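Novice: When you get a sec, could you give me coordinates for this:
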Amino acid sequence: MSGSVTLAYDYPLFGVFWTTFWLFMWILWFFLLFRVIGDIFRDDQLNGWLKTGWIIFVIVLPFLGVFLYVLARGRGMGRREASRAQAQQEAFDAYVRRTAAKDAPRTTQADELTKLSQLRERGDISEEEFQRAKGKVLH
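Specialist: Next up, the predicted model:
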C-alpha cells in the first residue's frame, strides 16, 4: 500500500468535534431545505407560477434560494404551520365528537319518562317539576 492509513487513535479529538459539527450542519441544512419546499407547496396564497419560481430558485441555487425565501416569507412560515396544526386539531376533535356521539347510548322518550316517574315516586321532584320535564321530553 502506498497511501497512508488513518487509524482511529490517530484522529484528533478536535477533528471528531469538527466532523460532528459539519455532519450536524449538513443534516440541519437538509431539514431547512425540506421545510422550505414543504412550505412552498402548502402555501395557499401563492399561485402556481410563484410556487414554480420559488421551487426552481431553491433547486438551482439552493443556499441563496432558501435564505432568500426565509428572509422574504419566513415570518409567515410559522403562522402557516400553526394554523395547519390548529386545523388538524379541530378536525381530530370533530372526529372524536362524531364518533363518541355514535357510540353514546340512545335514550327514547319512554326511557326518559320512566326515569322521571321514578324520580317523582322517590320524592326527588314535585308533581309540577314532573309535568314540566314531561312536557320537555314529549316536545
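Novice: CA atoms for contacts and neighbours, from now on please.
Specialist: Fine.
Novice: hang on, isn't Val66 packed against Arg35?
Specialist: No. Using CA atoms under 8 Å, Val66 is not in contact with Arg35, being 9.7 Å away.
Novice: To check against the first, give me the structure of this:
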Amino acid sequence: MTEVQKSQSEYTKTRDIGVFISKDPSTKFITDTTPKLSLECTVTDYSMTSPEGEEIDVSTLSSRTKETISGLPAEPTVSMNVNFVIANDGQKALRESYESGNNYAFKIQHEDGSSVDWIARVTNFEFKGEKNGILTGSFAFKVKGSFVFNEPTPAN
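Specialist: Reported below is the predicted structural model:
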C-alpha cells in the first residue's frame, strides 16, 4: 500500500500588513528610525513584477542551437490600487514623487515579521469616481535596483 503524505499549502498572510513610504525622498531602505508615512488603510491590493531582462545571443559557428545568456535585468515595477484620499499624507508623497521624479523608500511589513523593501519613483497615477461614491485610484512605480525580501521574525 502506498503511503499518502498530507501536505498543507504555505502562505504569507496579507491581512494586518503595513504599507509604508519614507516621508522624504530617499535612496536608503526604511529602518526603525526612518520617518515614514503609512498607506496600509488606503491600499486595496498591489502587484510587484520583476520582468525578464535582455537575452544576449552568444551563439557561435559551432553552436548546434541558439545559445543565450541573461543580460542586465529589467527594472522591476510595482502597481498599487487604493481608495484614493486626497488629504492622506502618504498619497501626497506618492503624488510628489510623480511630480518631482524623486525616489522614495517603501516597505510592506507582514504580520509574521517578513517584509519587502524597495526604492522607487512613481511613474504614473490615476483616480476615478466610482458609482458607489468612493474615489479609487492606482499608482505605478519603477524600482531602482531590486526588491529585498526579509525573512519572518522568529517566534519566541
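Novice: where does the TM-score land?
Specialist: Scored by TM-score structural alignment, normalised by the length of structure 1, the superposition of the two chains gives a TM-score of 0.22; 50 aligned residues with a CA RMSD of 4.6 Å.
Novice: who has more neighbours, Val66 and Arg35 of structure 1?
Specialist: When Val66 of structure 1 and Arg35 are compared for neighbours, Val66 comes out ahead with 24 against 13, by other CA atoms under 10 Å.
Novice: Which SSE is immediately downstream of the helix or strand hosting the more buried one?
Specialist: Val66 of structure 1 is part of helix 62-103, with elements assigned from DSSP states H and E. For helix 62-103 of structure 1, the following helix or strand on the C-terminal side (DSSP H and E) is helix 109-122.
Novice: Show residues contacting the next helix or strand along the chain from that next one.
Specialist: Tracing the chain C-terminally past helix 109-122 of structure 1 and defining elements by DSSP H and E, one meets helix 127-138 next. Outside of helix 127-138 of structure 1, the residues that reach it under the criterion CA atoms under 8 Å, 6 or more residues apart in numbering are 109, 112-113, 116-117, 120.
Novice: Helix 109-122 and helix 127-138 of structure 1, what's the angle between them?
Specialist: Taking axes from the mean of the first three to the mean of the last three CA atoms, to 10 degrees, helix 127-138 of structure 1 and helix 109-122 form an angle of 170 degrees between their directions.
Novice: Give the buried residues for helix 127-138 of structure 1.
Specialist: Neighbour-count burial for helix 127-138 of structure 1 flags 130, 134 (criterion: 16 or more other CA atoms under 10 Å).
Novice: that older thread, now find how far off-centre the helix holding Val66 of structure 1 is within its chain.
Specialist: Here helix 62-103 of structure 1 shows a centroid-to-chain-centroid distance of 6 Å under the convention CA atoms, centre = their mean, to the nearest Å.
Novice: Appreciated, that's everything.
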